[in-house]
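A.B. asks: coordinates for the following, if possible.
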Amino acid sequence: MGMEVISEGPAASPAPDATISDSEAIYNATFMIREALILATQ
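C.D. replies: Prediction:
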């Protein structure tokens, strides 16, 4: 989905989005949700 800004965590592999694993997808979604909550509560 064009989100190539992840530079740490389990999603730091150079694999293309088409081969992203479920664990990486869950990690990315959790990270984005956590960031959104942090921004929303400031």
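A.B. asks: please count neighbours and contacts with C-alpha atoms only from this point.
C.D. replies: OK.
A.B. asks: all strands of the chain, in order?
C.D. replies: Using DSSP state E, the strands of the chain do not appear at all; there are none.
A.B. asks: show me the helices in it, by range?
C.D. replies: Ranges of helices in the chain, per DSSP state H, are 22-40.
A.B. asks: please give the structure of this sequence too, so both can be compared:
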Amino acid sequence: MSEYKHGSMDTKVQEKTFDGFLRLVSWGAGISIGVLIFLALANG
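C.D. replies: Coordinates of the predicted model:
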């Protein structure tokens, strides 16, 4: 087993994936809120 050195891991791929995930969640939440507002106005 190799010896681990703290702070030596490259996390650029994980950071890029997490940024994409946050962007996806933000878009999904915005679209969901927009649909709910539309439904509330249409059924008003």
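A.B. asks: how much does stretch 28-41 of structure 2 stray from structure 1?
C.D. replies: Superposing on structure 1 places stretch 28-41 of structure 2 at an average distance of 0.1 Å from its equivalents, by mean CA distance after the TM-score superposition for structure 1.
A.B. asks: what range in structure 1 matches that stretch?
C.D. replies: Residues 26-39 of structure 1 are matched to stretch 28-41 of structure 2 when aligned by TM-score structural alignment.
A.B. asks: what comes up buried for the matching stretch?
C.D. replies: Going by neighbour count (16 or more other CA atoms under 10 Å), the buried part of stretch 26-39 of structure 1 is Asn28.
A.B. asks: look up how far Asp22 of structure 1 lies from Thr41 of structure 1.
C.D. replies: 28 Å (CA to CA, to the nearest Å).
A.B. asks: of these two, which one has the most company?
C.D. replies: Just comparing Thr41 of structure 1 and Asp22: by other CA atoms under 10 Å the higher neighbour count belongs to Asp22, 9 against 6.
A.B. asks: OK, contacts around His25 of structure 2?
C.D. replies: Slight slip there: residue 25 of structure 2 is Val, not His. Shown in contact with Val25 of structure 2 (CA atoms under 8 Å, 6 or more residues apart in numbering): no residues.
A.B. asks: now stretch 15-27 of structure 2, how far from the chain's geometric center?
C.D. replies: 3 Å (CA atoms, centre = their mean, to the nearest Å).
A.B. asks: tell me the buried residues in that stretch?
C.D. replies: Going by 16+ other CA under 10 Å, stretch 15-27 of structure 2 has no buried residues at all.
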